[in-house]
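In: okay, sequence plus prediction incoming.
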Amino acid sequence: MDRMSFIGQQIYDLRTDRVPRLTQRELAERAGVSVDLIQKLEQGRKATAKITTLTAIARALDVDLSALLSRRTFLEGVPDDGGLLALRRAITPVLDPAAPGGSVEELSTAVADGWRAYWSGDYKTLAGTLPQVIEGARAADARDQLAEAQQLASCVLVHLGHSDLSLIAVGKALEVVEDPLLRTAIVGTHSWVLLNQGRSDEASVLAVAEADAIEPRRKARAEEVSLWGNLLVTGATAAARDGRSDEARDLLRAAHGAAVRIGEDRNDYQTAFGVSQVVMQGVDVSVVAGDYVKALDTARRMPKRSQLPRAAQARHMTDVAHAHAKLGHFREAENLLTRIEQFAPQWIRYQVFVKAVLAEVLQRGRPTSKTRTLARRLGVG
């Protein structure tokens, strides 16, 4: 057997570690895909597949999509204070918080600092500081600061592969939040967490239902329109992953109207929205559908002065690199992958999708020495 990709190894392990073990044919039949596809993934002749296909395979194996994508469940380094175990205790407390409650201003500053670390991919710092912020906000009965810290923890935990704990964290945030706009932002996070678990149907229903409930009036404030638009693009992304491409396009058209209405990229309540976000999700929807030519065409509409957060820009660049690789444009894909590491060096180390694109370039292209060096740094064979 050839050396497997990340995803191929996971499929093989999850298929064979059963009693009785599943055959490749049985797995293919359960997932509604071809035996040839399963064979190519397991043998390393394909590094990845469409998200809708991977979701079907994950469901057939009775696991979350995140398990199939082999995301990290540990940090690159061990923080001096806090850490994942401390974060779990803070999210699911049994005893009264040990940390003293800070002032609302101090807690708000700590949460804002946390979001800056998140958007740069500095999960180690967050794992070290978030437990104290959550415990401090709980001790001070600062409900919105507690909700936002738990929302932030939920986002970090998705990237570290702890999807169930992430879902608990966002649920607890919704239990305590008071600010109605912050609640809307957290509902968007809730939908995104479900999406990352492969529960795209539920993610879409949740986002669209919230969007319908808060649809802004004619004279609504820009932040209200922005949060509404973000729910629309989240719903579109989920619908695309659930195989409902027509609904995804309808939602994106409505989101584009909202983006034009506010006229700028915004990041209200750490929730990015604007024309840049609509373009980014339009590329994502086309990639999910396997229409890579359209994905690249849509990407050309990205505003030159996009105000998307750093991690979002890096994720968009990964989609574009993926489309180039699928079309055989390997030099373009390599150049983008190198730029992503330069642009978001901490973020990239936790991103399995980036590694899958890189693995495909290694397998199908003629990679440069720079690309091979990048692959070694990221642990991609």
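Out: Nice, thanks for sending it over.
In: all contacts plus neighbour counts: C-alpha atoms, from now on.
Out: OK.
In: name the SS class of Ala272, please.
Out: strand (DSSP: H, G, I helix; E, B strand; the rest coil).
In: for burial, what's the neighbour tally of it?
Out: Ala272: 20 surrounding residues under other Cα atoms under 10 Å.
In: identify the residues contacting the residue nearest to Leu68 when sequence neighbours are not counted.
Out: In space, Leu68 comes closest to Gln10 once its chain neighbours are excluded; the distance is 5.7 Å by Cα to Cα, 6 or more residues apart in numbering. Gln10 sits next to 67-70 when contact means Cα atoms under 8 Å, 6 or more residues apart in numbering.
In: which element is Asp96 on?
Out: Secondary structure assignment for Asp96, by DSSP states H and E: no helix or strand.
In: ok, back up a step: next, the buried residues of the helix or strand where the residue nearest to Leu68 lies.
Out: According to DSSP H and E, Gln10 maps onto helix 6-16. For helix 6-16, the neighbour count (16 or more other Cα atoms under 10 Å) marks 6-12, 14-15 as buried.
In: likewise stretch 303-323?
Out: Buried residues in stretch 303-323, defined by neighbour count with 16+ other Cα under 10 Å: 307-323.
In: show me where the protein has strands.
Out: Counting by DSSP state E, the segments of the chain that form strands are 266-268, 271-273.
In: out of those, nearest to Ala236?
Out: strand 271-273 (13.6 Å; Cα to Cα).
In: quick one: contacts of that closest one?
Out: Strand 271-273 has contacts (Cα under 8 Å, 6+ apart) with 185, 226-227, 229-230, 259, 265-267, 308-309.
In: okay, and which of those map to helices?
Out: Per DSSP state H, helices hold the following members of the contacts of strand 271-273: 185, 226-227, 229-230, 259.
In: output those residues as TSV; include the columns neighbour count and distance to Gly77.
Out: Shown next, in TSV, are the ones in helices among the contacts of strand 271-273 (neighbours: other Cα atoms under 10 Å; distance: Cα to Cα, whole Å):
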residue	neighbour count	distance to Gly77
Ala185	21	30
Ser226	27	36
Leu227	29	35
Gly229	29	37
Asn230	27	33
Ala259	24	39
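In: out of these, who's nearest Leu85?
Out: Checking these one by one against Leu85 (Cα to Cα), the nearest turns out to be Ala185, at 26.3 Å.
In: surely the closest one touches Tyr269?
Out: Yes: with contact defined as Cα atoms under 8 Å, Ala185 reaches Tyr269; the gap is 6.5 Å.
In: distance of the residue nearest the centre of the chain relative to Leu160?
Out: Taking Cα atoms, centre = their mean, the centroid of the chain lies closest to Asn196, which sits 6.2 Å from it. Plainly put, Asn196 is 12 Å away from Leu160 if you go by Cα to Cα, to the nearest Å.
In: before we move on, what about Phe353?
Out: 13 Å.
In: in addition, the following structure is provided for comparison:
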Amino acid sequence: MDNSKGLGSRVAQERKLKGWTQAALAQRAHVSISLVKAVEQGRAPASSAFVSACARAFGLSVAELLGQPYPRTNKDEHDMYASVSAIRRELAAYMIEPVEDVEVRELGEISKDVARASRLRHAVSLAELGAEIPGIMAELRAAVFTSTDSARERAFGLLAEAYAAAGQVVYKLGYTDLASLTVERYEWAAARSGDELAVLAGDYQRAGELIGTADYASALRFLEKRRSTIEREVGENDAPLLSMWGSLHLKSALAAARAGNRELADDHLGEARETADRIGRDRDDYRLCFGPTNVNIWSVGLAVELNDGTEAVKRAGTFTIPRDAPRERAGHHYIDLSRGWLIHGDRAKALGSLQTAKKIAPSQTRYHPMVHETVRVIARQEARSTETLRGFAAWCGISA
């Protein structure tokens, strides 16, 4: 497909190659024909749910339909993308004892590097993280072969966290199939860590994979089953367990919102909010960043997923993101809010939110497909594009 074109053009192109009418696509993707027409004509932004539904109908991956990974336009991008091949090699060798001798430090020292990798992940410092994470994974792979008993379990737990960090690099650069492989590797390592909550963090990621393929019913059923394993312990006020409980409810809320079930989405959001209030502060157990701030951020995103821009804008006005919030979460909030403003009908504020996201998390904003989609729709709706809009589009590497 032509990556210089917007999503609407690619949907129309693939639909025509299939020999389908717009009505046929709408029927197969379980969306309205008016939405198909609006997206193809660039009059409305495509939601993540719309993209997943169309990709499933076409028999494509979401990345293929979005045109990811995007072309590299400068040396910095080439350098950053270079980490992908090293990550791929390490994921392929995950259960093979290193052929060459690898110096393995004490796990306490390695854990400091893993913690730094997770901080880089939250800061969306993709270049630094991509440069460091393959070596960390290689050392931990060697550690699981040289450790025994509880030390080996700890090594597996650290390896699982490293896989999650690597997954964010490849996912944000548009290698979604490789990101799916990191989820499998995370599950494999977590299952050997002796940590029940680490296993549930893998289930959280697995549910995200189901949602990404528009299998919302399976995601909801799976999440319900996995939450039941800790339900009896929720009353004990164990903070890490409560963080996991609340995070799994947020993921269920997303599945429900993508399925168009507002009532169910609000129910799960309410459960998550109640749990966050019980904890009383933001935490980062298993790198899920659960707490009052994240629940507020999710509340805006869920309204956007339900195509209710007015509610998204309203919710965003009820809270302020703390200065110390992870840049990944804060940047994602403004990307979602931009989509909310666009649906609400305020293009200027939609662009303003994108500029805020750029200041907070530039790499995440530059490569986010929903940012590209939002910019193109703003440009289509504007009678004459402004210098600010043209500059932002050029920075993203797209022609608005």
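Out: That came in fine, so what should we check first? For clarity, every value in this text was computed on a predicted model and none was experimentally measured.
In: what's in contact with stretch 281-294 of structure 1?
Out: Surrounding stretch 281-294 of structure 1, the residues in contact under the criterion Cα under 8 Å, 6+ apart are 50-52, 233, 236-237, 240-241, 243, 245, 248, 252, 295-296, 298-299, 316, 319-320, 323-324, 326-327.
In: what's the match for Leu351 of structure 2 in structure 1?
Out: With TM-score structural alignment as the criterion, Leu351 of structure 2 lines up with Glu334 in structure 1.
In: which non-adjacent residue is nearest its match?
Out: Nearest one to Glu334 of structure 1, counting by Cα to Cα, 6+ apart, is Thr371 at 6.5 Å.
In: so Thr21 of structure 2 makes contact with Arg15?
Out: Yes: if you go by Cα under 8 Å, Thr21 of structure 2 and Arg15 touch, sitting 7.2 Å apart.
In: that older thread, if we only consider the ones in helices among the contacts of strand 271-273 of structure 1, which is nearest to Arg30 of structure 1?
Out: Among these, Asn230 lies closest to Arg30 of structure 1 (Cα to Cα), at 34.3 Å.
In: is it true that that closest one touches His256?
Out: No: with contacts counted by Cα under 8 Å, Asn230 of structure 1 stays clear of His256, the gap being 10.2 Å.
In: quick one on the thing from earlier: distance to Val287 of structure 1 added to the buried residues of helix 6-16 of structure 1, as JSON lines?
Out: Shown next, in JSON lines, are these (distance: Cα to Cα, whole Å):
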{"residue": "Phe6", "distance to Val287 of structure 1": "20"}
{"residue": "Ile7", "distance to Val287 of structure 1": "18"}
{"residue": "Gly8", "distance to Val287 of structure 1": "20"}
{"residue": "Gln9", "distance to Val287 of structure 1": "23"}
{"residue": "Gln10", "distance to Val287 of structure 1": "22"}
{"residue": "Ile11", "distance to Val287 of structure 1": "22"}
{"residue": "Tyr12", "distance to Val287 of structure 1": "25"}
{"residue": "Leu14", "distance to Val287 of structure 1": "26"}
{"residue": "Arg15", "distance to Val287 of structure 1": "27"}
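In: among those, which pair sits farthest apart?
Out: Farthest-apart pair in the buried residues of helix 6-16 of structure 1 is Phe6 and Arg15; separation 14.3 Å (Cα to Cα).
In: coming back round to it: report the buried members of the contacts of stretch 281-294 of structure 1.
Out: The neighbour count (16+ other Cα under 10 Å) marks 51-52, 233, 236-237, 240-241, 243, 245, 248, 252, 295-296, 298-299, 316, 319-320, 323-324, 326 as buried among the contacts of stretch 281-294 of structure 1.
In: sorry, back to before: alignment lookup: the residue nearest to Glu334 of structure 1 to structure 2.
Out: Aligning on TM-score structural alignment places Thr371 of structure 1 opposite Leu389 in structure 2.
In: residue contacts, that match?
Out: Taking Cα under 8 Å, 6+ apart as the criterion, Leu389 of structure 2 is in contact with 351, 375, 379.
In: next up, the contacts around the counterpart of Gly128 of structure 1 in structure 2.
Out: Here Gly128 of structure 1 is matched to Ala131 in structure 2, going by TM-score structural alignment. Neighbour list for Ala131 of structure 2: 80, 83 [criterion: Cα under 8 Å, 6+ apart].
In: so how far is Arg258 of structure 2 from the match of Thr371 of structure 1?
Out: Distance of Leu389 of structure 2 to Arg258 of structure 2, given as Cα to Cα: 29 Å.
In: which parts of the stretch 51-200 of structure 1 are helices?
Out: 51-60, 65-68, 84-91, 104-120, 123-140, 143-159, 163-176, 180-196, 200-214 (DSSP state H, counting those that start in this stretch).
In: just the stretch 251-400 of structure 2 next, same as before
Out: Per DSSP H, counting those that start in this stretch, the stretch 251-400 of structure 2 carries helices over the ranges 262-279, 292-305, 309-316, 327-344, 347-360, 362-367, 369-381, 387-396.
In: so can I have a markdown table of those showing distance to Ile96 of structure 2?
Out: Shown next, in a markdown table, are the helices of the stretch 251-400 of structure 2 (distance: least, Cα to Cα, whole Å):
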| stretch | distance to Ile96 of structure 2 |
| --- | --- |
| helix 262-279 | 40 |
| helix 292-305 | 38 |
| helix 309-316 | 47 |
| helix 327-344 | 33 |
| helix 347-360 | 39 |
| helix 362-367 | 33 |
| helix 369-381 | 35 |
| helix 387-396 | 39 |
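In: out of those, which comes closest to Leu120 of structure 2?
Out: Of all the helices of the stretch 251-400 of structure 2, helix 327-344 sits nearest to Leu120 of structure 2, with 9.6 Å by Cα to Cα.
In: what's the mean distance for the closest one versus structure 1?
Out: Comparison of helix 327-344 of structure 2 with structure 1 after fitting gives an average deviation of 1.2 Å (mean Cα distance after the TM-score superposition for structure 1).
In: hmm, who's touching that helix?
Out: Contacts with helix 327-344 of structure 2, where a contact means Cα under 8 Å, 6+ apart, come from 44-45, 121-124, 294, 297-298, 300-301, 303-304, 307-310, 312-313, 316, 321, 347, 349-354, 356-358, 360-361, 364-365, 370-371, 374, 378.
In: separation between the equivalent of Gly171 of structure 1 over in structure 2 and Ala115 of structure 2?
Out: If you follow Gly171 of structure 1 across to structure 2 using TM-score structural alignment, you land on Glu184. Glu184 of structure 2 is 21 Å from Ala115 of structure 2, where distance means Cα to Cα.
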